[in-house]
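just to be clear, the model below is a prediction. Sequence and coordinates:
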Amino acid sequence: MTSQSPDLPHPARHDLRLTDVLFALSDPERLAIVRQLSAGPLDMAQCHLSDPAIPKSTKSHLMKVLREAGVIRNEPLGRGRRLSLRVEDLEARFPGLLASVLKAAG
């Protein structure tokens, strides 16, 4: 029997809330993850934090906050997980927000 990573819940586009998105983007480590994903999808293992001493459980929590806010999509890919930025959904709900935040953070 093979074990496959479960699908995680993601909010629908119409359920994205500005306060949740802004909260998710307010943390420097979460924002660093979003900046990495702005270049394209990554395997979760390739996504790194600025402080390598941060525990794996903290990294998972950072990803969970971003996913539950609707900023990223976290989907199974083989034995790992694939992360992608929900650019189209964020742009449809909050035009220009993601680009502005990424520009200001750069």
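Good, I have the coordinates. Numbers count the residues shown, from 1 in each chain.

hey, let's count contacts and neighbours off CA atoms from now on
OK.

doesn't R93 make contact with L16?
Yes: counting by Cα atoms under 8 Å, L16 touches R93, with 7.3 Å between them.

so between those two, which is more surrounded?
The neighbour comparison of L16 against R93 (other Cα atoms under 10 Å) goes to L16, with 19 against 15.

also this one, for the comparison:
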Amino acid sequence: MARPRTTPRTVEHPELSEVTLQQALEALADPVRRMVVCQLARAGGEKGCGTFETPVSDSTLTHHFTVLREAGVIRQHYRGTTKLNSLRTAEMEARFPGLLPAVVTAAEAEA
């Protein structure tokens, strides 16, 4: 019989003061990651990992989430067994003013 988990699952996030512009731009340069960012921007809140529409496998999408999280673009947390994602909009705006809105606007114009 499996023992119940005694501590909640957590996900580590960088302080945005430690994230470089280069790191953020490299994370946002990939078209799949831009799709994720745009879908989160349209959602205006949280989205579960399994609810994104992308042309890649789940394991590849997990890699893309990791890159975005490590670049400070998204925040992830668990609610039960579901991993939820949200943009770090206010924090990104304070660190890199105008970056996320410009990326979302350009990506949606391209689509």
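Happy to help now that I have it. Worth saying up front: this structure is predicted, and the values here are computed from it rather than measured.

could I get the TM-score for this pair?
TM-score for the superposed chains, counting by TM-score structural alignment, normalised by the length of the first structure: 0.89, backed by 103 aligned residues with a Cα RMSD of 1.4 Å.

which residues do L16 and R93 of the first structure both contact?
Residues touching both L16 of the first structure and R93 (Cα atoms under 8 Å, 6 or more residues apart in numbering): none.

gap between the residue nearest to the spatial centre of the second structure and P4 of the second structure?
Closest residue to the average C-alpha location of the second structure: I74 at 3.2 Å, with Cα atoms, centre = their mean. As judged by Cα to Cα, to the nearest Å, I74 of the second structure and P4 of the second structure stand 29 Å apart.

what do you get for G48 of the second structure?
Distance of G48 of the second structure to P4 of the second structure, given as Cα to Cα: 23 Å.

what about these two, which has more around it?
More neighbours surround G48 than the other of G48 of the second structure and P4, with 16 against 6 (other Cα under 10 Å).

next up, the contacts around the more buried one.
T82, K83, L84, N85.

and if you look at L99 of the second structure?
By Cα under 8 Å, 6+ apart, the neighbours of L99 of the second structure are M92, E93.

report the longest helix in the first structure, please.
Using DSSP state H to assign secondary structure, the helix with the most residues in the first structure is helix 56-69.

which SSE is immediately downstream of it?
strand 72-77 (DSSP states H and E).

mean per-residue distance, that next one versus the second structure.
Aligned to the second structure and superposed, strand 72-77 of the first structure gives a mean residue distance of 0.7 Å (mean Cα distance after the TM-score superposition for the first structure).

any idea how far the next helix or strand after that strand is from the chain center?
For strand 72-77 of the first structure, the succeeding helix or strand toward the C-terminus, using DSSP H and E, is strand 80-85. Taking the mean of its C-alpha atoms, strand 80-85 of the first structure sits 8 Å from the chain's own mean (Cα atoms, centre = their mean, to the nearest Å).

residues contacting strand 80-85 of the first structure, please?
Counting by Cα under 8 Å, 6+ apart, residues outside strand 80-85 of the first structure touching it are 5, 34, 37-38, 40-45, 71-76.

please indicate which of the residues you listed are buried?
By neighbour count, with 16 or more other Cα atoms under 10 Å, these hold 34, 37-38, 41-44, 71-76 as buried.

columns distance to A12 of the first structure on top of these, output as CSV?
Formatted as CSV, those follow (distance: Cα to Cα, whole Å):
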residue, distance to A12 of the first structure
V34, 19
L37, 20
S38, 20
P41, 19
L42, 21
D43, 22
M44, 22
V71, 11
I72, 12
R73, 11
N74, 14
E75, 15
P76, 18
